[in-house]
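> I'd like to go over a predicted model; first the sequence, then the structure.
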Amino acid sequence: MKADIKQKSILLFEEKGFSETSIQDIVQALGVTKGTFYYYFTSKEQLLMDIHLGYIDDLLERQEKIRQNQLTNCEKVMQLIALLITDIANHGPSGKVFFREMRHLCEENALEVKGKREKFRKNLEEIISDGMAQNEFRQGLEPDIIAFAILGVTNWSYQWFNPAGGISADRLADIYSDLILNGIV
């Protein structure tokens, strides 16, 4: 039931927003009582935090698997881009809630989530730095700025990317990888 509450809440938060979705809306959509909700979550904010941690912890775990693979740094960057785009394709509502609703977390919870987001970015920076050190990427790059750029391009896709539209997640990841690794010149 906890997973059902989370999943239904993600859909409602995506549709109506966190502030406009009440606990009553959630339990009514599931056909359960508020007591059922409070058995699993002490508050709507705790539910939102659970959604955020589930999302970022899953990304960090999958990122770590990519980092540990015996791949070139270029291949790791490409796989991370694909990870982020396919995640939007497969879990779009969760991504929207993750990026859009973090402002509703209390300061302590927001800091915890921001720390994990920063860890994801720092891991990407490390791959870029390693790629420079191993002459896979050109010298003179600013790994922190490149990591921000990659995350900006990929993460913003949750706003417009429609996996049922004219382009697949794999194709979009290939386009982004080509753009990021080769530029447009």
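On my side now, so go ahead. Residues are numbered from 1 along each chain as shown.
> Please count neighbours and contacts with C-alpha atoms only from this point.
OK.
> Show me which positions of the helix or strand hosting Leu83 end up buried.
Element membership for Leu83, per DSSP states H and E: helix 73-100. Neighbour counts over helix 73-100 (16 or more other Cα atoms under 10 Å) mark 73-74, 76-89, 92-98 as buried.
> the helices in this structure, which residues?
2-16, 23-30, 34-40, 44-68, 73-100, 107-133, 143-156, 169-182 (DSSP state H).
> OK, contacts around Pro93?
Contacts for Pro93 (Cα atoms under 8 Å, 6 or more residues apart in numbering) come out as 10-11, 14.
> how about a cut-off of 10 Å?
7, 9-15, 158 (Cα atoms under 10 Å, 6 or more residues apart in numbering).
> any idea which of those has the most stuff around it?
Highest neighbour count within the contacts of Pro93, by other Cα atoms under 10 Å: Ser9, with 29 neighbours.
> how far away is that one from Gly54?
14 Å (Cα to Cα, to the nearest Å).
> Could you do Gln134 as well?
As defined by Cα to Cα, Gln134 lies at a distance of 34 Å from Gly54.
> Please give me every residue in contact with the spatially closest residue to Asp130 that is not a sequence neighbour.
Residue nearest to Asp130 in three dimensions, not counting chain neighbours: Asn73, with 7.0 Å by Cα to Cα, 6 or more residues apart in numbering. Residues near Asn73 by Cα under 10 Å, 6+ apart: 66-67, 79, 124, 126-132, 134-137.
> ok, and here's another one to check against it:
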Amino acid sequence: MASDGPAGAAIAEAAGGDGAGPRGSILNAAMHLFGKQGFTGTSMRDIGNAVGVLPGSLYAHIDSKDALLVAIVADGIRRFLAAVEPHANGEGDPVARLRRMIVAHLEVVADNPERSLVVFHQWRFLGPDNLPGAVEQRREYERMFVKVVEEGVREGRLRADLNRRVVVLTMLGALNWTPEWFSPDGRLSPAEVGELMADTLLGGILADP
């Protein structure tokens, strides 16, 4: 998703940075607050308090609260697409590739659950210049899963009577909720949780041997 327009060059730099410096601190604070209390429930004063500066001083580093949301969502969507695309467009058994896609999704969530909360639940508050791009990228992500499911049906690995879109939306609905409950400090690793979810999500759609 492009970050030009209202986001401006400064926030584009922040989105691609390593989290260091004032912009990185502001982004991290916004990410935490947007995930915890929502975009509309977070004020610039809240963000300023979190980083220890007056709200007006934030504008030396960012353009607006909207620009922060653009940067967080754009960076998050990019990470999910990059993690899943090699498996979606790879070769080999489509069921095994779907399993790897599910695990890859969990690993991105585990890398930063707060970022994933914003990506999955706050993207709707993007402004009109940026919302269409986010919607299209979400559809692109969905299409990757549909593509592999359709390959599985054609190769006889998945049931022929499946409604492909319902299957994919069920998968993504379960996966997109994981930031609400997954703990990086838990007993199971992201890959182990991903494998367990793959067992559950794929078990009902596999073709009979």
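All right, it came through fine. What you are looking at is a predicted structure, and each value in this text was computed from that prediction instead of being measured.
> Number of residues surrounding Gly52 of the second structure?
Other residues near Gly52 of the second structure come to 10 when the count uses other Cα under 10 Å.
> repeat for Thr154 of the first structure
Neighbours of Thr154 of the first structure under the rule other Cα under 10 Å: 21.
> how close does the residue sitting nearest the centre point of the first structure sit to Leu181 of the first structure?
Closest to where the C-alpha atoms of the first structure average out (Cα atoms, centre = their mean) is Gly95, at 5.3 Å. Distance, Gly95 of the first structure to Leu181 of the first structure, by Cα to Cα: 25 Å.
> hang on, isn't Phe13 of the first structure packed against Gly95?
No - between Phe13 of the first structure and Gly95 there is no contact under Cα atoms under 10 Å: 11.1 Å.
> overlap in contacts of the two?
Joint contacts of Phe13 of the first structure and Gly95 (Cα under 10 Å, 6+ apart) are Glu101.
> wait, isn't Ile47 of the second structure in contact with Ile26?
Yes - the criterion here is Cα under 10 Å, and Ile47 of the second structure meets it with Ile26 at 7.0 Å.
> Mutual contacts of these two, please.
When contacts are counted by Cα under 10 Å, 6+ apart, Ile47 of the second structure and Ile26 have 32, 53, 58 as shared neighbours.
> Spell out which residues sit in contact with Trp123 of the second structure, please.
Applying Cα under 10 Å, 6+ apart to Trp123 of the second structure gives the contacts 39, 69-70, 72-74, 117, 130-131, 134-135.
> Now check it against the first structure: what is it aligned to?
Trp123 of the second structure maps onto Met102 in the first structure, with residues paired by TM-score structural alignment.
> and that match, how far is that from Ser94 of the first structure?
Counting by Cα to Cα, the separation of Met102 of the first structure from Ser94 of the first structure is 12 Å.
> intersection of neighbour lists for the two?
By the contact definition Cα under 10 Å, 6+ apart, Met102 of the first structure and Ser94 are jointly contacted by His52.
> picking up where we left off before, most neighbours, which of the contacts of Trp123 of the second structure?
Val70 (30 neighbours).
> show me the contacts for the corresponding residue of the first structure for Ala74 of the second structure.
Using TM-score structural alignment, the partner of Ala74 of the second structure in the first structure is Leu53. Applying Cα under 10 Å, 6+ apart, we find Leu53 of the first structure in contact with 47, 59, 98, 109, 112-113, 116.
> That'll do, ta.
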